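K.L.:
Quick check, what structure comes out for this input:
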Amino acid sequence: MTKMRTKWRTSITKIEPNKIIIRGIPIERLIGSISFPEVVYLLIKGKLPSEKEARMLEAVLVSFADHGVTPPSTQVSRIIASTGSPVNACIAGGLLAFGKHHAGAIEHAMKLFQNSVELCDSEDDIPEVARDVVNKYISKGKKIPGYGHRFHNEDPRPVRLFELAEELNFKGPHMVFALEVEKILNELKNIKMNVDGACASILSDLGFDWRIGVGMFMLGRLPGIIAHIYEERTKEPPFRKFFDVDEIEYEEEQIFRPPKLKTPE
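P.N.:
Modelled structure (predicted):
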């Protein structure tokens, strides 16, 4: 008996000879008609955003654009670029550097915000739930994702993002929750929200699932990584030294201890 092949199924893009249909819309109708953030929204959510939603998503992507040579992902990309590797390898190395301690906070924050808001019957419940969350994290000695920054005492990006949200009258429950947590943390520990927390709340109010958080961060950071790769390849000597030999301290650690041999009689 011949086993039937299972067909691939997708509702994202349909490809036919001389035709490309994205979420039911021919590609030629999209080109020149919508912005890149709008097509990102369309691809992931399956519908076109409103003007406010498009503006907020665009602001999120811009806020992620670059953070100098300080992030590990940028450093990895530049190190790979200095070896003469092709640009795709340099980009891949940078993106693979995203993990739990770099870029991972946005997904943790989105999950926290979305789960917490689900516990609220109305916005009146948000302050109490926010207080419970803060107390829970503090009692366990854990850092709340989306708050505090290793470099900035006050990250300038959340301030502008929330200003724009006010200008557009775009302020949903996740944003309200995130700001309430910041208010409590600021009073207790002088800790403010970082860009991950701000964008996590905005993306949650835009209806994005927390599991695509790092993907959205990658979309925003990619232009910055490409710029650093290009700068490294065109302005720095190849195989650039990031450390001199005398800056490296070797610590001998004896992991394997050879067995004592009997002395011959």
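
K.L.:
going forward, measure contacts between C-alpha atoms and count neighbours the same way
P.N.:
OK.

K.L.:
Span of stretch 166-174 from start to end?
P.N.:
14 Å (Cα to Cα, to the nearest Å).

K.L.:
which other residues reach it?
P.N.:
Outside of stretch 166-174, the residues within contact range by Cα atoms under 8 Å, 6 or more residues apart in numbering are 52, 113-114, 117, 123, 165, 201-202, 204-205.

K.L.:
Hmm, Ala65 and Pro223 touching each other?
P.N.:
Yes: with contacts defined as Cα atoms under 8 Å, Pro223 counts as touching Ala65 at a distance of 6.5 Å.

K.L.:
re the thing from before, out of the contacts of stretch 166-174, the closest to Tyr137 would be?
P.N.:
Phe113 (13.7 Å; Cα to Cα).

K.L.:
Gly224 versus Leu179, what's the distance?
P.N.:
In terms of Cα to Cα, Leu179 sits 28 Å off from Gly224.

K.L.:
which residues does the residue lying closest to Ile22 once chain neighbours are set aside contact?
P.N.:
Once flanking residues are discounted, Ile22 sits nearest to Thr13: 4.5 Å by Cα to Cα, 6 or more residues apart in numbering. The neighbourhood of Thr13, defined by Cα under 8 Å, 6+ apart, consists of 20-24.

K.L.:
Please give the three-state secondary structure assignment for the most centrally placed residue in the chain.
P.N.:
In the chain, the residue lying closest to the centroid (Cα atoms, centre = their mean) is Phe217, at 3.1 Å. Here Phe217 is recorded as helix under DSSP: H, G, I helix; E, B strand; the rest coil.

K.L.:
and it, what does it touch?
P.N.:
61, 64, 103, 106.

K.L.:
give me that answer again for 10 Å
P.N.:
60-65, 98, 103-104, 106-107, 196, 199-200 (Cα atoms under 10 Å, 6 or more residues apart in numbering).

K.L.:
now the other sequence, so there's something to compare against:
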Amino acid sequence: MSEDQGFPTSLGMSTTSTITLLGEDIADLMATHSLTELVYRMVTLRPPTKGQARLLDACLIALADHGFTPTAIAARLTYLSAPDSVQGALAAGLLGGGSRFLGVTEDCGEFLHEVVETFDGLDDPPPTSQAWDEIAREVVAEAKAEHRIIPGLGHPVHKEQDPRTPALVEIAAEEGCYGPHLALFEAIGRVHPEILGRRLVLNGAGVVGAALADIGLPIRLLRGFALLARAAGLLGQLAEEERMPVARDIYDLVEENAVFVDPTAAREEDGDG
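P.N.:
Purely as a prediction, here's the structure:
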């Protein structure tokens, strides 16, 4: 490397006989850190508190696996097609993490953060629940007037309550990690029916976004934590595909029930005739 050229990093470095990460010997980190703690440190460059690590761990578990979602099906079908490429199957599943699946974590965290960062002195003293309710009313009313969807409000399956929501809120409170993002999201959950005219649940993935924002993780990287969690879930899906394969049945079902539609008729149905 030339004297005037350098590529700075605070993460991993290697020599012929050593590996360091965050400036520390890798063996020492292996003996003292969980993967969750290490990920937090690598992203923020500061060690998490015990409570932050526990809440992050809970958030990762909350997003790990939800059964036969499109991401899981994509991973299994790719594994069926290329059983020699575990990395391809995992990648196929992760690429499906977007606005409808997994993306709500980042979308919700970003939505809440835009509101929270407009207020000064939120910790001195912290707003009461009634104060948060007033803020939430303004937020929901504005979203309604602009015909905007509030990310994390509502769930396609859990219509009464997302079971992850109270569990994550309880852990955040127990660990002293309950902050303004969770407070605002809970307030939105309380007040939105009076403005929208219907009750929607607080989506657990949205709560994860609020919780991750409250423990100081970068808003623009929140989807990355959802993908980290889902990578673990997809590995479990591929292991189950080995034990109890279903990908071939899914493929056969679609193939055997494919129905040809005349291209001309299809164009007319789309209004292109």
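
K.L.:
Take the contacts of stretch 166-174 of the first structure and lay them out in JSON lines including distance to Val39 of the first structure, neighbour count and secondary structure.
P.N.:
Formatted as JSON lines, these follow (distance: Cα to Cα, whole Å; neighbours: other Cα atoms under 10 Å; DSSP: H, G, I helix; E, B strand; the rest coil):
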{"residue": "Lys52", "distance to Val39 of the first structure": "15", "neighbour count": "16", "secondary structure": "helix"}
{"residue": "Phe113", "distance to Val39 of the first structure": "25", "neighbour count": "27", "secondary structure": "helix"}
{"residue": "Gln114", "distance to Val39 of the first structure": "24", "neighbour count": "22", "secondary structure": "helix"}
{"residue": "Val117", "distance to Val39 of the first structure": "28", "neighbour count": "22", "secondary structure": "helix"}
{"residue": "Glu123", "distance to Val39 of the first structure": "31", "neighbour count": "13", "secondary structure": "helix"}
{"residue": "Ala165", "distance to Val39 of the first structure": "21", "neighbour count": "20", "secondary structure": "helix"}
{"residue": "Ser201", "distance to Val39 of the first structure": "21", "neighbour count": "30", "secondary structure": "helix"}
{"residue": "Ile202", "distance to Val39 of the first structure": "18", "neighbour count": "28", "secondary structure": "helix"}
{"residue": "Ser204", "distance to Val39 of the first structure": "18", "neighbour count": "22", "secondary structure": "helix"}
{"residue": "Asp205", "distance to Val39 of the first structure": "18", "neighbour count": "21", "secondary structure": "helix"}
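
K.L.:
so which of the residues you listed comes closest to Thr234 of the first structure?
P.N.:
Once Cα to Cα is applied, the member of the contacts of stretch 166-174 of the first structure that ends up nearest Thr234 of the first structure is Ile202, at 36.9 Å.

K.L.:
quick one: that closest one and Phe256 of the first structure, what's the gap?
P.N.:
52 Å.

K.L.:
What of Phe36 of the first structure?
P.N.:
Phe36 of the first structure is 56 Å from Phe256 of the first structure, by Cα to Cα.

K.L.:
What of Ile44 of the first structure?
P.N.:
Counting by Cα to Cα, the gap from Ile44 of the first structure to Phe256 of the first structure is 52 Å.

K.L.:
try Leu206 of the first structure
P.N.:
For Leu206 of the first structure, the distance to Phe256 of the first structure - Cα to Cα - is 55 Å.

K.L.:
Pick out whichever of these two has more residues nearby.
P.N.:
Leu206 (21 against 6; other Cα atoms under 10 Å).

K.L.:
That one maps to what in the second structure?
P.N.:
Superposed on the second structure with TM-score structural alignment, Leu206 of the first structure falls opposite Ile215.

K.L.:
Test my guess that its match contacts Leu55.
P.N.:
Yes: here Ile215 of the second structure reaches Leu55: they are 8.3 Å apart, a contact under Cα atoms under 10 Å.

K.L.:
Which neighbours do the two have in common?
P.N.:
49, 172, 176-178.

K.L.:
Quick one: residues contacting the residue mapped onto Arg150 of the first structure from the second structure.
P.N.:
Aligning on TM-score structural alignment places Arg150 of the first structure opposite Pro156 in the second structure. Taking Cα under 10 Å, 6+ apart, we find Pro156 of the second structure in contact with 201, 203.

K.L.:
So Pro156 of the second structure lies in a strand, does it not?
P.N.:
No: Pro156 of the second structure sits outside any strand when classified using three-state DSSP, being coil.

K.L.:
From Glu110 of the second structure, how far off is it?
P.N.:
Using Cα to Cα, Pro156 of the second structure is found at 21 Å from Glu110 of the second structure.

K.L.:
do Pro163 of the second structure as well
P.N.:
23 Å.

K.L.:
These two: who's more crowded?
P.N.:
Under the criterion of other Cα under 10 Å, the comparison of Pro163 of the second structure against Glu110 puts Glu110 first, with 21 against 13.

K.L.:
what residue of the first structure takes the place of that one?
P.N.:
By TM-score structural alignment, Glu110 of the second structure lines up with Lys111.

K.L.:
out of everything not next to it in sequence, what's closest to that match?
P.N.:
Looking at Lys111 of the first structure with Cα to Cα, 6+ apart, the closest residue is Trp210, at 5.3 Å.

K.L.:
what about that neighbour, how many residues close to it?
P.N.:
Trp210 of the first structure: 21 neighbours (other Cα under 10 Å).

K.L.:
And the one 5 residues further on, by the same measure?
P.N.:
Close neighbours of Gly215 of the first structure, defined as other Cα under 10 Å, add up to 15.

K.L.:
Counterpart of it over in the second structure?
P.N.:
Using TM-score structural alignment, Gly215 of the first structure pairs with Gly224 in the second structure.

K.L.:
about what we covered before: from memory the match of Glu110 of the second structure sits against Asp209, does it?
P.N.:
Yes: with contact defined as Cα under 10 Å, Lys111 of the first structure reaches Asp209; the gap is 8.2 Å.

K.L.:
list residues touching both of those two?
P.N.:
With the criterion set as Cα under 10 Å, 6+ apart, the contacts of Lys111 of the first structure and Asp209 do not overlap.

K.L.:
wait, doesn't the residue nearest to Lys111 of the first structure sit right on Cys199?
P.N.:
No: Trp210 of the first structure lies out of contact with Cys199 (Cα under 10 Å); the separation is 11.2 Å.

K.L.:
shared neighbours, those two?
P.N.:
Counting by Cα under 10 Å, 6+ apart, the residues touching both Trp210 of the first structure and Cys199 are 106, 109-110.

K.L.:
Let's see which of those residues end up in helices.
P.N.:
106, 109-110 (DSSP state H).

K.L.:
Would you quantify the distance from Ser34 of the second structure to Met42 of the second structure?
P.N.:
From Ser34 of the second structure to Met42 of the second structure the distance is 12 Å (Cα to Cα).
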